[in-house]
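Engineer: Here you go, sequence then predicted model.
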Amino acid sequence: MSRATIEAYYAAFNAANPEGMMACLTDDIEHRVNEGGIRRGMEKFAEFCSHMGVSYREELKDMEIFVNEAGTRGAAEFTVHGEYLQTDPGLPEAKGQKYILPAGAFFDLRDGKISRVTTFYNLNDWIAQVSA
């Protein structure tokens, strides 16, 4: 079930379906963003998805998912293939730049849903790619 939940979460991500992603989460989701703060709850997660949908178009490829035997923790490694659509405050100007970025995420799982997702990627690598 836990592997299927993470697979469904990322399938919804690749389909640009934030509602599908949120269906995989607990109401008290803890979303830890790369080099950012912690967003708690569905409302904050929905705000993040809305912002990302405007600023970026991304597809995750080369997905590898790992889940512990108890089904309470998981991880995923993937490659982000993206396009920078609208300038994100504090970051370089968006001009439709394309980027390819290795990334990963860690999960806590509870009752068949994701209760924590922590995402990691190299921000300096991304900045270099969109600034070139």
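Structural biologist: Received the coordinates, thanks.
Engineer: rest of the way, CA atoms for contacts and neighbours
Structural biologist: Will do.
Engineer: Identify the residues contacting Lys19.
Structural biologist: One correction, residue 19 is Glu, not Lys. Ala12 (C-alpha atoms under 8 Å, 6 or more residues apart in numbering).
Engineer: and Phe66, what element?
Structural biologist: strand 56-67 (DSSP states H and E).
Engineer: That strand: what's the following helix or strand?
Structural biologist: Toward the C-terminus from strand 56-67 - assigned by DSSP H and E - lies strand 73-84.
Engineer: any idea how far the residue most central in space within the chain lies from Phe78?
Structural biologist: Residue closest to the average C-alpha location in the chain (C-alpha atoms, centre = their mean): Thr119, at 6.1 Å. Distance, Thr119 to Phe78, using C-alpha to C-alpha, to the nearest Å: 11 Å.
Engineer: residues shared between the contacts of those two?
Structural biologist: Common neighbours of Thr119 and Phe78 (C-alpha under 8 Å, 6+ apart) are Ala103, Gly104.
Engineer: picking up where we left off before, could you look up the SS state of the residue nearest to the centre of the chain?
Structural biologist: Secondary structure, DSSP: H, G, I helix; E, B strand; the rest coil: Thr119 is strand.
Engineer: Second structure follows, compare the two:
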Amino acid sequence: MGILRVMTDDTAKLIRAYYAAFNADDAAGMLALLTDDVRHDINEGGTETGQAAFRAFLARMDEHYRERAEDVTVMVSGDGTRAAAEFTIHGTYLKTDGDLPAAAGQTYALPVGAFFEIRGGKIARVTNYYNLADWSRQVGAGTAGA
């Protein structure tokens, strides 16, 4: 039981470090926590594989959004190989992203669920879920999120 406890503690620390790097706008710090072949499942989108794809995703996000994860709660499976996080993302829509509503500095706040697979002490999969329709309502109406 002691070894499992260490594994779950290590996984919880890994996920917290991931969000600390996210909140610090530290892309290199985030990438250092990922496996080389990390799988990234994008909300209502496709799946990308590898650190190069994740780096490009982060760069695109930085161009269009400024975000911070708050009230992060981390849950870890008994063997430490899976984790989930629940949090609220607070953001500002900086620049229009593709065919999404026009950006004009709108703020938003959304509940997010994230799921992770852990391999060799690093994150091997990141899957995020949030309500895109709610986000669109918040930024489309030009009103501030809570």
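Structural biologist: Received it, and whenever you're ready, just let me know what you need. As the structure is a computational prediction, the values presented were derived from the model and not from experiment.
Engineer: what stretch of structure 2 does the strand holding Phe66 of structure 1 fall on?
Structural biologist: Aligned using TM-score structural alignment, strand 56-67 of structure 1 spans residues 65-76 in structure 2.
Engineer: With adjacent residues omitted, what lies nearest to the counterpart of Ala76 of structure 1 in structure 2?
Structural biologist: Matched by TM-score structural alignment, Ala76 of structure 1 corresponds to Ala85 in structure 2. For Ala85 of structure 2, ignoring the flanking residues on the chain, the nearest one in space by C-alpha to C-alpha, 6 or more residues apart in numbering is Val74 at 4.5 Å.
Engineer: Touching, the one you found and Gly80? I think so.
Structural biologist: No. Val74 of structure 2 is not in contact with Gly80 according to C-alpha atoms under 8 Å; the separation is 11.8 Å.
Engineer: Nearest spatial neighbour of Pro18 of structure 1, chain-adjacent residues omitted?
Structural biologist: Using C-alpha to C-alpha, 6+ apart, the closest residue to Pro18 of structure 1 is Cys49 (6.3 Å).
Engineer: Please identify which helix or strand holds that neighbour.
Structural biologist: Using DSSP H and E, Cys49 of structure 1 sits within helix 42-55.
Engineer: where's that helix relative to the chain centroid, distance-wise?
Structural biologist: Between the centre of helix 42-55 of structure 1 and the centre of its host chain there is 11 Å, according to C-alpha atoms, centre = their mean, to the nearest Å.
Engineer: quick one on the thing from earlier: quick one, what contacts the match of Ala76 of structure 1?
Structural biologist: Taking C-alpha under 8 Å, 6+ apart as the contact definition, Ala85 of structure 2 lies against Ile15, Val72, Thr73, Val74, Met75, Gly113, Ala114, Phe115.
Engineer: give me that answer again for 6 Å
Structural biologist: Thr73, Val74, Gly113, Ala114 (C-alpha atoms under 6 Å, 6 or more residues apart in numbering).
Engineer: which residue lines up with Gly120 of structure 2 in structure 1?
Structural biologist: Matched by TM-score structural alignment, Gly120 of structure 2 corresponds to Asp111 in structure 1.
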